[in-house]
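1. Take this sequence and fold it.
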Amino acid sequence: MKPMSSRERFLTALKKQQPDRVPWFESYVHRGLADRIVGRKTDLPPGWRTPPDLYKILCLDTITYNFRPPFYAIMEKNGDVEQLKEGLLKTRDDLKALKEFLPDPENPDFYRGAEELLSFARQNGLAAIAGIRVGLSNTYNSMGYENFSYALYDDPGFIEESMELIGEWCIKVIERVNDLGFDAAYISEDIAFKWGPMFSPEHFRKYMLPHMKKVVDHIAIPRIYHTDGNPLPMLKDLVEELNICAIANLEHGAVDIFQVKEEWGDKLCLIGNMDLHYTLTMGTPEETVLEAKEKLEKVGKGGGYIISSSNGLTEYCKAENILALNGAILRYGVYFE
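-> So this is what the prediction gives:
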């Protein structure tokens, strides 16, 4: 088979077809990890999710730009990672402040970094991914989990109004993204914990999914859906209502990717599910290669598979394990048919 560019490889797998090798996708690579892999301080332009210097060393096939709205919440810094301390969307009276808090989606400066990333992607043959949200996680994080959970039973209309407001902002951004030239949209909306859904599938279908669909219907490029945990009880809803072409990142330990391949491999491209809890973070290079080899050969069989970590490459991943994963992809991910 003729060697493909990273973009061709990624888009072929996304169509559930077989490329020249299994593509490698990471929604982000932490700059601290990138520094250790490269051996010096790397540059990370605003909005870029992976330092560009890393592409000289790793065979990553994609690069992502962050268009996601910020949480309306008090955030705390833990090193260079922001963590949510307290949601500020307490009542309906806070909706006006939330609307004013969101960045102006009509401001050309909001998209300037994306144009630079697209130029880098095209020069290097990479698939350019738009990281977006469609209103759900911004709602429950801005409200706070406890307030959101009470509202789900006492005042679900408040949740729907919040999703509608944030969704309108997302639609304006998506309409611009459609015209910029990105290859796929990465919809990052967590709906599950390791042991199962964050809320009942019935509540999800009644109060959340219709608002998500309203936003997603504006996406004119291939749709990848990301959630942590085990979303399988709602996977059919995501496929049928949101018309996704891929599910990511199929968290190791929460989802049996081999079973998902058997049940969904003819309907969805699968993205994942290298273990972040042990293998990439605490394991050895040898263990990394063994896990990668099994997934490349079994899940990658016939195409429609994109290897990835279970979320993104965090700072606490071992650099030597990421390099081992890189080598395993180049050795065991190649299709010879």
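
2. okay, CA-based contacts and neighbour counts for the rest of this
-> Will do.

3. separation between Leu54 and Val239?
-> Distance, Leu54 to Val239, by Cα to Cα, to the nearest Å: 33 Å.

4. the more surrounded of those two?
-> Leu54 (19 against 16; other Cα atoms under 10 Å).

5. How about the contacts made by that one?
-> Going by Cα atoms under 8 Å, 6 or more residues apart in numbering, Leu54 touches 34, 37-38.

6. next up, for comparison:
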Amino acid sequence: MTKVERVYRAINHQEADRVPKGEWRLDPVLVARILGKEGRGTWEDEVKVRELLGMDLVGLVPRGLRPDRSMPPHELDFSPFERWRGQTDFFIFAVVDGPFQGSAGRMDFMEFLLRLSSREDQVKELAREEARFGLETARRCVQAGAHGVIIADDIAYTRGTYVAPGLLRELFLPLWQWQVENLGTEGVPVFFHSDGNIASLVSDLVAAGFAGLHSLEPTAGMDIARIKQDFGARLCLMGNFDLSLLARAGEEELAAEVQRIMAAAAPGGGFIFSTSSGCLGGDLPAEKVMALYRAAGRYGTYS
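-> Predicted coordinates for the structure are as follows:
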């Protein structure tokens, strides 16, 4: 079974030969360290490391993205998508800022929250602009080789959403649904990503048509067993391994946590193993990362 087939089966809530797994991004310093090299790893090195760890996917963004969106989507560089699609067999997720995250990045965050809470027309229009920019960017990513799209919209912190869930439903849920519906014409699955506790909005994300949900941050109270029980038939879950645990725990504790997550989320398909971050930084111990993915390989079976 190919990597792409394995991920698609998970998205379609079917069991495969094993549970698919992977992170969006690997820091080049970590890549080099895993291979026993100094400095920063090359693209070829990253491919080797992803193969070594048994990963099935990669997350990419086009080159040239700027917070002020001064470069329109058609002028961005999509060559990373073409290279990964043409020279590897990994499932490619395009990672695109959502309208909340994109709008927040255009000004001071507290100012954004205050203006959003006041429902300022200028902020609402900015969110619509970001939704249009994200949709066009995502379409071009798909044309360049992406198999799926992740709309990354950090709307929450550990205790809940940054603004009232009702406000997010009013102002952003229609934009997310519009993006998902339009990307549906491209024939690709669309996932939603947010750190923090978004339990109050999971049912809304299902209604918006998202195929999957990433992060499921355990330290923010995102109980993957409960979410699997309530929404596992309609959402492919991805993530839930706490990155801070990777830094501090021993190999046995890492393996036990991987086993717990797999037992809760893997049965019946609909699960992709990943850290809740999706990004492995250069400060992480290489041996811990290798231990994590050894455990994911050991326990990532269907029984």
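
7. one step back: looking at the contacts of Leu54 of structure 1, state which has the most neighbours.
-> That'd be Ala34 among the contacts of Leu54 of structure 1, by other Cα under 10 Å, with 25 neighbours.

8. Trp24 of structure 1 versus that one, what's the distance?
-> Relative to Trp24 of structure 1, and taking Cα to Cα, Ala34 of structure 1 is found at 16 Å.

9. likewise His218 of structure 1?
-> His218 of structure 1 is 27 Å from Trp24 of structure 1, by Cα to Cα.

10. same deal with Asn243 of structure 1?
-> 23 Å.

11. The counterpart of Arg132 of structure 2 in structure 1 sits in which helix or strand?
-> Arg132 of structure 2 maps onto Glu168 in structure 1, with residues paired by TM-score structural alignment. Assigned by DSSP states H and E, Glu168 of structure 1 belongs to helix 156-180.

12. Reformat the contacts of Leu54 of structure 1 as TSV; add secondary structure and distance to Ile132 of structure 1.
-> Shown next, in TSV, are the contacts of Leu54 of structure 1 (DSSP: H, G, I helix; E, B strand; the rest coil; distance: Cα to Cα, whole Å):
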residue	secondary structure	distance to Ile132 of structure 1
Ala34	helix	23
Ile37	helix	27
Val38	helix	28
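
13. mind giving me a markdown table with those and columns for distance to Tyr335 of structure 1?
-> Below are the contacts of Leu54 of structure 1 laid out as a markdown table (distance: Cα to Cα, whole Å):
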| residue | distance to Tyr335 of structure 1 |
| --- | --- |
| Ala34 | 28 |
| Ile37 | 27 |
| Val38 | 28 |
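
14. From the residues you listed, pick the one nearest Ser142 of structure 1.
-> Using Cα to Cα, Ala34 comes nearest to Ser142 of structure 1 of the contacts of Leu54 of structure 1, at 30.4 Å.

15. Specify which residue of His218 and Trp24 of structure 1 has the higher count of neighbours.
-> Trp24 (24 against 14).

16. Just give the closest residue to the residue mapped onto the more buried one from structure 2, not the sequence neighbours.
-> Superposed on structure 2 with TM-score structural alignment, Trp24 of structure 1 falls opposite Lys21. Among residues not flanking Lys21 of structure 2 along the chain, Phe273 sits closest, at 4.4 Å (Cα to Cα, 6 or more residues apart in numbering).

17. check contacts around that neighbour.
-> 19-22, 238-240, 262, 296.

18. please redo it, this time with the cut-off set to 10 Å
-> 19-23, 55-56, 214, 237-241, 258, 261-262, 265-266, 293, 296-297, 300 (Cα atoms under 10 Å, 6 or more residues apart in numbering).
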